[in-house]
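Peer 1: just the structure for this:
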Amino acid sequence: MAFELPSLPYSFDALEPYIDAQTMQIHHDKHHAAYVNKLNSALESQSDLQNKSIDELIRDLNSLPESVRTAVRNNGGGHFNHTIFWTLMAPNAGGEPTGEIANAIKDTFGDFETFKTKFNDAGAGQFGSGFVWLVRTRDGKLEVVSTPNQDNPLTDGHFPIMGNDVWEHAYYLKYQNQRPEYLKQWWNTVNWNEVNNRFAQASR
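Peer 2: Reported below is the predicted structural model:
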């Protein structure tokens, strides 16, 4: 079965004023859609891979045939990362973390502000394009990591709990070259309910 572009769980302008409607529309309808289309094209001749989930493809990336590995890494990674990314934001969200993730952040980083600074610094420091993540590592610890391009921590055995897109297409129309300001304002959109859902999945 062909992979499909998921619908946004809110309108394009729902995250205003922090993320503008034009950016959301281009980001979802053009960039994410292109990743899905190119992933499907890459797998046209790989019938044994077409029935795998996107999670399986990304997790087992290094075992894929070399002929499609780069395409799956780039386009499958783009599809996987963005599918998560949309759900991690919501209108009328943000603020302090709630639930179990709040306790876990405090236990690991000391307090939310320390964690937020560490996360923002990792995002600002990612050279070129990429994502910044909060992951649960293979040994069960919380850690902030960044990945280049459309790479994902899942390939390295870490479970992505939350992440922010620091490709220029995610913020440039509104913030231009001010990536740190985008990272700062993004916290006003964080959907802590979904972060807690992913934290619960990671803890199983």
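Peer 1: from here on, just use CA atoms for contacts and neighbour counts.
Peer 2: Noted.
Peer 1: state the distance from Ile58 to Gly157.
Peer 2: According to CA to CA, to the nearest Å, Ile58 stands 10 Å off from Gly157.
Peer 1: can you check Ala71 too?
Peer 2: Taking CA to CA, one finds Ala71 at 20 Å from Gly157.
Peer 1: more neighbours: these two, which one.
Peer 2: Each of Ala71 and Gly157 has its neighbours counted (other CA atoms under 10 Å); Ala71 has more, 18 against 15.
Peer 1: dump the residue contacts of that one.
Peer 2: Lys38, Leu39, Ala42 (CA atoms under 8 Å, 6 or more residues apart in numbering).
Peer 1: could you look up the SS state of the residue of the chain positioned farthest from its centre?
Peer 2: Computed with CA atoms, centre = their mean, the residue of the chain farthest from its C-alpha average is Ser45, at 27.9 Å. Recorded secondary structure, Ser45: coil (DSSP: H, G, I helix; E, B strand; the rest coil).
Peer 1: quick one: the strands in the protein?
Peer 2: 130-136, 142-148, 159-165 (DSSP state E).
Peer 1: next, the structure of the following sequence, for comparison with the previous one:
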Amino acid sequence: MAYTLPALPYAYDSLEPYMDVETMHIHHDKHHQTYVNNANAAVEGLPAELQALSAEELLMNLDKVPAEKLTAVKNNVGGHVNHNFFWTLLKVGTELKGSLKAAIEKDFGSVNVFKEEFAKAAAGRFGSGWAWLISKNGKLSIVSTANQDSPIMGEKFAGVAGKPLLTIDVWEHAYYLKYQNRRPEFITNFWNIVNWDKVAELFEAAK
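Peer 2: You can find the predicted model right below:
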């Protein structure tokens, strides 16, 4: 069982000007690689049944992880999984439409209200973490998590639970080179690089 850093599914400069190429290199090649390295160290010595799980499955079974390994697994396997997911959600030029748009309008009142609530969750996350659009029991909602926690970890370990459809990384390494302390500007520009086709695919699968 060894995790590896996946290649980005697009060129490093393909998200310009909203996400700069230097940040993409540092974020993917350095930060994500560090999570991969530390995740591999964290899972060494885990019971065989846990070693056989995928990274996502391991995060869904944290109650089976030995106490002395729990923090390292949460932080590092969590960081690996969150970043893997995040990279797939980025693309310039897609459109929010169809049943996903209809569901957002139904559950939030309008697309603008949804974006406002998502931005508020992302901007209001103190320190480092993530904001998420999740599906749970047939309803969409917005949550945020600290550090590398994820809704797939469940209420006990992340404080929230649900099927992730969209996320934004609001750790400073995700935006600081370009936006410095202007996290709200980064969040506003994030809408220009959301891969709505991928989000819609995840939405349909969550039904």
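Peer 1: include distance to Leu142 of structure 1 when you put the contacts of Ala71 of structure 1 into TSV, please.
Peer 2: Output for the contacts of Ala71 of structure 1, formatted as TSV (distance: CA to CA, whole Å):
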residue	distance to Leu142 of structure 1
Lys38	33
Leu39	30
Ala42	34
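Peer 1: ok, average deviation of the longest helix anywhere in structure 2 from structure 1?
Peer 2: Longest helix in structure 2, counting residues (DSSP state H): helix 111-124. Its aligned residues in structure 1 lie a mean 0.5 Å from helix 111-124 of structure 2 after superposition (mean CA distance after the TM-score superposition for structure 1).
Peer 1: picking up where we left off before, for Phe3 of structure 1, which of the strands of structure 1 is the nearest?
Peer 2: strand 159-165 (20.7 Å; CA to CA).
Peer 1: Met89 of structure 1 and Lys174 of structure 1, how far apart?
Peer 2: From Met89 of structure 1 to Lys174 of structure 1 the distance is 17 Å (CA to CA).
Peer 1: more crowded one of those two?
Peer 2: Met89 (26 against 15).
Peer 1: tell me how far the more buried one lies from Asn193 of structure 1.
Peer 2: 10 Å.
Peer 1: Val132 of structure 1 touches Asn164, doesn't it?
Peer 2: Yes. The pair Val132 of structure 1 / Asn164 is scored as a contact, 5.4 Å apart, by CA atoms under 8 Å.
Peer 1: overlap in contacts of the two?
Peer 2: Gly123.
Peer 1: what separation do you get for Pro17 of structure 1 and Glu100 of structure 1?
Peer 2: Distance from Pro17 of structure 1 to Glu100 of structure 1, by CA to CA: 29 Å.
Peer 1: repeat for Asp13 of structure 1
Peer 2: 30 Å.
Peer 1: again, but for Val195 of structure 1
Peer 2: 10 Å.
Peer 1: who has more neighbours out of the two?
Peer 2: Val195 (25 against 14).
Peer 1: from what I see, that one and Pro160 are in contact.
Peer 2: No. Applying CA under 8 Å, one finds Val195 of structure 1 not in contact with Pro160, separated by 9.7 Å.
Peer 1: His173 of structure 2 -> structure 1?
Peer 2: Aligned counterpart of His173 of structure 2 in structure 1: His169 (TM-score structural alignment).
Peer 1: tell me, how many residues neighbour its match?
Peer 2: Neighbours of His169 of structure 1 (other CA under 10 Å): 15.
Peer 1: who are the neighbours in contact with it?
Peer 2: Per CA under 8 Å, 6+ apart, neighbours of His169 of structure 1: Thr23, His27.
Peer 1: what does the residue farthest from the centre of structure 1 align to in structure 2?
Peer 2: In structure 2, Ser45 of structure 1 lands on Gly45 (TM-score structural alignment).
Peer 1: which residue, other than its chain neighbours, is closest to the counterpart of Trp87 of structure 2 in structure 1?
Peer 2: Under the alignment (TM-score structural alignment), Trp87 of structure 2 pairs with Trp86 of structure 1. With sequence-adjacent residues excluded and distances taken as CA to CA, 6 or more residues apart in numbering, Trp86 of structure 1 is closest to Leu8, at 6.6 Å.
Peer 1: gap between that neighbour and Asn191 of structure 1?
Peer 2: 14 Å.
Peer 1: the two: which is more packed in?
Peer 2: Between Leu8 of structure 1 and Asn191, counted using other CA under 10 Å, the more crowded position is Asn191 (21 against 14).
Peer 1: now the helices for structure 2?
Peer 2: 21-25, 33-43, 48-51, 55-59, 67-72, 78-88, 98-108, 111-124, 155-158, 176-179, 183-190, 196-206.
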